[in-house]
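Enquirer: Can you look at this prediction? I've put the sequence above it.
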Amino acid sequence: MTQHVEATAAPDQIAYLDAAAGTAVGLDYKQRFRAALDLSPGHAVVDIGCGPGTDLGRLADAVGETGTVIGVDREPRMVAEARRRFADRPTVEVRAGDVHHLPLAATSVDRARTDRVLQHVDDPAAAITQVRRVLRPGGVFGMAEPDWDSLVVAEEDVEASRRFSRFVAGRVRNPTVGREVARLSTVAGFEIRSVEAFPVVFRDFQTADQVLGLRRNSARAVEAGVVAEADAAGWIQRLRTGPFLAGFTLYLVTAQA
């Protein structure tokens, strides 16, 4: 009997961002990320590419009633949802804007963060320079970015796993930006405070499929002619039923203005 790879629809982006943040991996690295930012009451902090506001609440809790949290996103749907969620939080403001042209005055914030955003932007170097502009002297910029070239999926068909990993990396605009942000930040005039390589490890298929889109991207790889459908279907079936392990490296970098 011929196997067929099961295509799945792309998830709703808001639901995806919230779900990924709620996984054990998401909760772990985000807690480390907040700690690295060294937030204090009274700080003004900007979350660039804030999405539906997934992280704005915890940032607001950290800076307290005397602080300010500004979420910035270029997608109208994300801005609307974040504003809806935090309509009753006077210390949280959500602005429409792009990381290349931040809607903030020069030297106006104490902390800035991007969480898996620079991998998607047109010009990471220009974006980092923009962040340098809006930070006050001594301000801290935190970046959490993956290195998709490090993606691995443990499976007996090693070559199929490699083809999948290369295909996923090829769909990202800046797949290796995680390893590059420290260098780009130095060029922009920042002093690097810390660099941490955080291993993102999945031990169950369902969580990995939710975050990495194993079935969805396998179907896309078949459509692109990267892998034969029978090979992809067999690969997915073995991943679903056998012992599972997949992972990639996420870089957490903090830089000081």
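Expert: Perfect, I can see it now.
Enquirer: going forward, measure contacts between C-alpha atoms and count neighbours the same way
Expert: Fine.
Enquirer: following the one helix or strand residue 159 maps to, which helix or strand comes up?
Expert: Taking DSSP states H and E as the definition, residue 159 sits inside helix 158-170. Toward the C-terminal end, the helix or strand that comes next after helix 158-170 (DSSP H and E) is helix 177-187.
Enquirer: what's next to that next one, contact-wise?
Expert: Counting contacts by C-alpha atoms under 8 Å, 6 or more residues apart in numbering, the residues outside helix 177-187 that touch it are 118-119, 124-125, 128-129, 143-147, 191-192, 195, 250-251, 253, 255.
Enquirer: By neighbour count, which bits of it are buried? Give me those.
Expert: Within helix 177-187, the residues that qualify as buried are 177, 178, 179, 181, 182, 184, 185, counting by 16 or more other C-alpha atoms under 10 Å.
Enquirer: Next: stretch 209-223.
Expert: Neighbour-count burial for stretch 209-223, counted by 16+ other C-alpha under 10 Å, picks out 210-222.
Enquirer: how about the residues you listed in TSV, adding distance to residue 21?
Expert: What follows is these, written out as TSV (distance: C-alpha to C-alpha, whole Å):
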residue	distance to residue 21
210	11
211	10
212	13
213	15
214	18
215	20
216	20
217	20
218	23
219	25
220	25
221	26
222	29
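Enquirer: which one among those residues gets closest to residue 25?
Expert: Nearest to residue 25, judged by C-alpha to C-alpha, of the buried residues of stretch 209-223 is residue 211 at 10.3 Å.
Enquirer: ok, now how distant is the residue lying closest to the closest one once chain neighbours are set aside from residue 151?
Expert: Setting aside the residues directly before and after it, residue 211 is nearest to residue 20 in space (C-alpha to C-alpha, 6 or more residues apart in numbering), at 6.2 Å. Remark: distance between residue 20 and residue 151 (C-alpha to C-alpha, to the nearest Å) = 17 Å.
Enquirer: of these two, who's got more company?
Expert: For residue 20 against residue 151, the residue with the higher neighbour count under other C-alpha atoms under 10 Å is residue 151, and the figures read 21 against 17.
Enquirer: Which of the three states applies to the more buried one?
Expert: Recorded secondary structure, residue 151: strand (DSSP: H, G, I helix; E, B strand; the rest coil).
Enquirer: Identify the spatial nearest neighbour of it, chain neighbours not counted.
Expert: By the measure of C-alpha to C-alpha, 6+ apart, the closest residue to residue 151 outside its immediate chain neighbours is residue 248, 4.3 Å from it.
Enquirer: here comes the other one, which I'd like you to weigh against the first:
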Amino acid sequence: MHVDKHTMVPPEDLNIQFGGGDFLAVGREMFQFFRDKFDLQPQHKVLDVGCGAGRVAIGLTDYLEPPGEYHGFDTYPFGIEWCNERIAPHYPHFHFSISDVHNSTYNPFAQTKASEYVFPFEDDLFDVVVLRSVFTHMFPDDMLNYSSEIARVMRPGGHALITFFLLNEDSQAQQKRSGKGPAFQKFGLFYTENTEDPLDCVGYDEEFTRKMFAGCGLDISEVMYGSWCGRDGENMQDYVLLKKVLPL
């Protein structure tokens, strides 16, 4: 059955909440990325952490097929409501749920801390996990917990894509020359653009993130540096590609 994808494009005010841009084009780009980098197959299971209004999901709807599945969760209820109204009824193997986790912008009244949240999935389930612009709004303890949960729910040999603002000598030098990107200030273990609302835009030292992932059993297979600091790059944020270490 043909489904008009334009009926699944959220209104602009909702789209802007999750980065804006061409909603359908982003979905197509992410699908192609997963095919090229992770050898995504129709029967694979995909987890989208911080799925928003379904930008990643929309690119997978014509490809994943049972027993393949897509699961997305987000703290922002309006995005999940949109996905459950416009996407899930046409694709029953696509599932969207609210994670009732505290976020000062998207879910300020929730009680559960991100540093304590347990993903509602069994171990070793997913072939691909994606987090777009999630760790750019998290404290270190939150990020460490989520990284541990990602490693737990990924199958051995599975892949993950996580986007960052990575601070290193090159990005800081590029930013100094270009004058572009967030005006980051050191704030404890991370960098923020706004010390009054530090989670609005967060950056991390690349070395710190590498050690964190290694401690969780995740190998960095590639870093694709973004254009946020003024360098040339296909993507705005830095893309970190991870693989779950195979057991000995």
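Expert: Yep, it's here. Computed from a prediction, not measured in an experiment: that's the story for all the values here.
Enquirer: Which of the contacts of helix 177-187 of structure 1 fall within strands?
Expert: For those, membership in strands holds for 143, 144, 145, 146, 147, 191, 192, 195, 250, 251, 253, 255, with DSSP state E as the criterion.
Enquirer: that older thread, surely the residue nearest to residue 151 of structure 1 is in a strand?
Expert: Yes - note on residue 248 of structure 1: a strand contains this position according to three-state DSSP.
Enquirer: Give the aligned range of the helix or strand harbouring residue 208 of structure 1 in structure 2.
Expert: When elements are assigned from DSSP H and E, residue 208 of structure 1 belongs to helix 205-212. No residues of structure 2 are matched to helix 205-212 of structure 1 when aligned by TM-score structural alignment.
Enquirer: List the residues that contact residue 120 of structure 2.
Expert: Residue 120 of structure 2 makes contact with no residue, according to C-alpha under 8 Å, 6+ apart.
Enquirer: With the one 3 residues further on instead?
Expert: Contact partners of residue 123 of structure 2, counting by C-alpha under 8 Å, 6+ apart, are 152, 153, 154, 155.
Enquirer: residue in structure 1 matching it?
Expert: Under the alignment by TM-score structural alignment, residue 123 of structure 2 pairs with residue 106 in structure 1.
Enquirer: repeat for residue 183 of structure 2
Expert: With TM-score structural alignment as the criterion, residue 183 of structure 2 matches residue 165.
Enquirer: Now for its match, how many residues are close by?
Expert: 20.
Enquirer: nearest spatial neighbour of it, skipping sequence neighbours?
Expert: Spatial nearest neighbour of residue 165 of structure 1, excluding adjacent residues (C-alpha to C-alpha, 6+ apart): residue 151 at 5.8 Å.
Enquirer: contacting residues around the spatially most central residue of structure 2?
Expert: Here the mean C-alpha position of structure 2 is nearest to the C-alpha of residue 131 (C-alpha atoms, centre = their mean), at a distance of 1.3 Å. Applying C-alpha under 8 Å, 6+ apart to residue 131 of structure 2 gives the contacts 48, 49, 50, 51, 160, 161, 162, 163.
Enquirer: Tell me the one of those nearest residue 75 of structure 2?
Expert: Comparing every one of the contacts of residue 131 of structure 2 with residue 75 of structure 2 (C-alpha to C-alpha), the shortest separation belongs to residue 50, at 7.2 Å.
Enquirer: For residue 135 of structure 2, see how far away the closest residue in space to that closest one that isn't next to it in sequence is.
Expert: Nearest in space to residue 50 of structure 2, with sequence neighbours left out and distances taken as C-alpha to C-alpha, 6+ apart, is residue 74 at 4.5 Å. Using C-alpha to C-alpha, one obtains 13 Å as the distance from residue 74 of structure 2 to residue 135 of structure 2.
Enquirer: what do you get for residue 38 of structure 2?
Expert: From residue 38 of structure 2 over to residue 135 of structure 2 the distance is 21 Å, taken as C-alpha to C-alpha.
Enquirer: okay, the contacts of residue 123 of structure 2 in CSV with secondary structure, distance to residue 141 of structure 2 and neighbour count next?
Expert: Conversion of the contacts of residue 123 of structure 2 to CSV gives the following (DSSP: H, G, I helix; E, B strand; the rest coil; distance: C-alpha to C-alpha, whole Å; neighbours: other C-alpha atoms under 10 Å):
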residue, secondary structure, distance to residue 141 of structure 2, neighbour count
152, helix, 17, 20
153, helix, 19, 21
154, strand, 20, 26
155, strand, 23, 20
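Enquirer: quick one: the strands in structure 2?
Expert: Using DSSP E, the strands of structure 2 run over 45-49, 69-74, 94-98, 126-131, 154-164, 166-167, 185-187, 190-192, 202-205, 218-224, 238-244.
Enquirer: Among these, which comes closest to residue 81 of structure 2?
Expert: When these are ranked by distance to residue 81 of structure 2, counting by C-alpha to C-alpha, first place goes to strand 94-98 at 8.5 Å.
Enquirer: okay, that closest one sits on what stretch of structure 1?
Expert: Using TM-score structural alignment, strand 94-98 of structure 2 pairs with 92-96 in structure 1.
Enquirer: ok, how many other residues are close to residue 171 of structure 1?
Expert: Here the neighbour count serves as a burial measure; for residue 171 of structure 1 (other C-alpha under 10 Å) it reads 11.
Enquirer: Check residue 101 of structure 1 too.
Expert: The tally of other residues near residue 101 of structure 1 (other C-alpha under 10 Å) stands at 11.
Enquirer: what's the answer for residue 244 of structure 2, then?
Expert: Using other C-alpha under 10 Å, residue 244 of structure 2 has 25 neighbouring residues.
Enquirer: tell me the contacts of it?
Expert: Applying C-alpha under 8 Å, 6+ apart to residue 244 of structure 2 gives the contacts 151, 154, 155, 156, 157, 158, 159, 217, 218, 219.
Enquirer: and the aligned partner of the residue nearest to residue 50 of structure 2 in structure 1, how many neighbours does it have?
Expert: Mapped onto structure 1 by TM-score structural alignment, residue 74 of structure 2 lines up with residue 73. Around residue 73 of structure 1 there are 24 other residues, counting by other C-alpha under 10 Å.
Enquirer: No more questions from me, cheers.
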